[in-house]
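Student: model the following, please.
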Amino acid sequence: MFGASWVTKKLGRKISMLTGGLVFLAGAIINAAAQNIAMLIIGRILLGIGVGFANQAVPLYLSEMAPYRLRGSIYVIFQLYITIDILIANVVNYLTAKIKGDHGWRVSLGGAAVPAFFIVISSFLYVFRLLKTQVV
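Tutor: I've put the predicted structure just below:
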């Protein structure tokens, strides 16, 4: 995503990860609470922006923080986790399709809030720690 690279360049990778996580979380919440097709479209757009931020900022952060000899391995592990997440999402979609009462799609789309929550909390704690060390 073009905007994610600009935010990362101007504000840094940690703020970019936090921004992406918040947008990702907002998209998941909007999708789970959708009352019409417009809400679903807006939620999906926000999910795409959030994932774009994460997929742009996280590998950059990992490559900067990882020891030189481990960079390739750590990046491959990141890609492996992305692939495992895709598998988990498909399993969740399969299982939630069997929920009676036509609410399975809400659970499925709202489930995106789980990884978004982890991104927000972990990046917030890291940014908070960074700000705390700069103030002292």
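Student: use CA for all of it now, contacts and neighbours both
Tutor: OK.
Student: right, and residue 62 touches residue 75 too?
Tutor: Yes. At 7.1 Å, residue 62 counts as touching residue 75 under the criterion of CA atoms under 8 Å.
Student: and the longest helix along the chain, what does it pack against?
Tutor: The residue-count maximum for a helix in the chain (DSSP state H) belongs to helix 37-65. Identification of packing neighbours for helix 37-65 by 3 or more CA pairs under 8 Å, 6 or more residues apart in numbering; DSSP states H and E yields helix 2-11, helix 13-32, helix 71-96.
Student: how far out from the middle of the chain is it?
Tutor: 5 Å (CA atoms, centre = their mean, to the nearest Å).
Student: buried set for that helix?
Tutor: 39-40, 42-44, 46-59, 62 (16 or more other CA atoms under 10 Å).
Student: residue 106 and residue 93, how far apart?
Tutor: To residue 93, residue 106 is 10 Å away according to CA to CA, to the nearest Å.
Student: I'd like the structure of this one too, to check against the first:
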Amino acid sequence: MTSAIEYFSNRLRFETDVSDVHHDLEAGTPGVVVVDTRSTESWDQGRIPEAIHLPTREIAARAADLVPAGSEVVTYCWSPGCNGATKAALEFARLGYRVKEMIGGYEYWVREGFPVDTAEGRIARPADQLTAPAGVACGC
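Tutor: As a prediction, this is how the structure comes out:
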């Protein structure tokens, strides 16, 4: 039982989901910095509002200039099938930041119907019924 409690507690310490990140951004939770770790081409296709763009390969060189010390960094990449956010979270942890990986990535942000910024402005697609069955958050 202790192993399970430790395991799941650690997951919650180092992972967050798109619904919780959306809530934190809407609430203006102090100290949360969302970092899009994808390429410039991906960033240009759409990104989470208020996110900063910092590709993983640039974190070591640029994080101190873009992310205030003491921030809680939330990293994201494309999807659950991509480990780019995990690699980025590791880089931030090595630099001494508190960090969480946003599970689901950009794909699930879009699929849950949350807004994204594009060159054309802010847009939102209808929620995918497979990720938001009632058209809203799952209620967990």
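Student: please state their TM-score.
Tutor: The TM-score (TM-score structural alignment, normalised by the length of the first structure) is 0.23; 58 aligned residues with a CA RMSD of 5.2 Å.
Student: rewinding a little: most tightly packed of the helices and strands packed on helix 37-65 of the first structure?
Tutor: helix 13-32 (a mean of 25; mean count of other CA atoms under 10 Å).
Student: next, the angle helix 37-65 makes with that one.
Tutor: Interaxial angle, helix 13-32 of the first structure versus helix 37-65 (axes from the mean of the first three to the mean of the last three CA atoms, to 10 degrees): 160 degrees.
Student: for helix 13-32 of the first structure, enumerate the helices and strands it packs against.
Tutor: Short answer (3+ CA pairs under 8 Å, 6+ apart): helix 13-32 of the first structure packs on helix 2-11, helix 37-65, helix 104-110, helix 113-135.
Student: and those: which comes nearest residue 22 of the first structure?
Tutor: Of all these, helix 113-135 sits nearest to residue 22 of the first structure, with 6.1 Å by CA to CA.
Student: between the longest helix of the first structure and helix 113-135, how many degrees?
Tutor: 50 degrees.
Student: for residue 60 of the second structure, see how far away residue 72 of the second structure is.
Tutor: For residue 72 of the second structure relative to residue 60 of the second structure (CA to CA), the value is 16 Å.
Student: show me the helices in the second structure, by range?
Tutor: Counting by DSSP H, the second structure has helices at residues 2-14, 18-27, 40-45, 59-66, 84-94, 105-111.
Student: ok, and for the fourth one, which residues are buried?
Tutor: Within helix 59-66 of the second structure, the residues that count as buried by 16+ other CA under 10 Å are 59, 63.
Student: cool, the shortest one as well?
Tutor: Of all the residues in helix 40-45 of the second structure, those buried under the rule 16+ other CA under 10 Å are residue 43.
Student: what do you get for the second one?
Tutor: Taking 16+ other CA under 10 Å as the basis for neighbour counts, the residues of helix 18-27 of the second structure that come out buried are 18-19, 21-22, 25.
Student: follow-up on the earlier one: if we compare the helices and strands packed on helix 37-65 of the first structure, which one ends up closest to residue 117 of the first structure?
Tutor: Per CA to CA, nearest to residue 117 of the first structure of those: helix 13-32, 6.5 Å.
Student: which residues touch that closest one?
Tutor: Under the contact criterion CA atoms under 8 Å, 6 or more residues apart in numbering, helix 13-32 of the first structure has outside partners 4, 7-8, 39-40, 42-54, 57-58, 60-61, 105-107, 109-113, 116-117, 119-120, 123-124, 126-127.
Student: give me the distance from it to the chain's centre.
Tutor: Taking CA atoms, centre = their mean, the mean C-alpha location of helix 13-32 of the first structure is offset from the chain mean by 6 Å.
Student: nearest to residue 53 of the second structure, out of the helices of the second structure?
Tutor: Among the helices of the second structure, the nearest to residue 53 of the second structure by CA to CA is helix 40-45 (7.2 Å).
Student: export the helices and strands packed on helix 37-65 of the first structure as a markdown table, with columns for distance to residue 131 of the first structure.
Tutor: Converted to a markdown table, those look like this (distance: least, CA to CA, whole Å):
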| stretch | distance to residue 131 of the first structure |
| --- | --- |
| helix 2-11 | 13 |
| helix 13-32 | 11 |
| helix 71-96 | 26 |
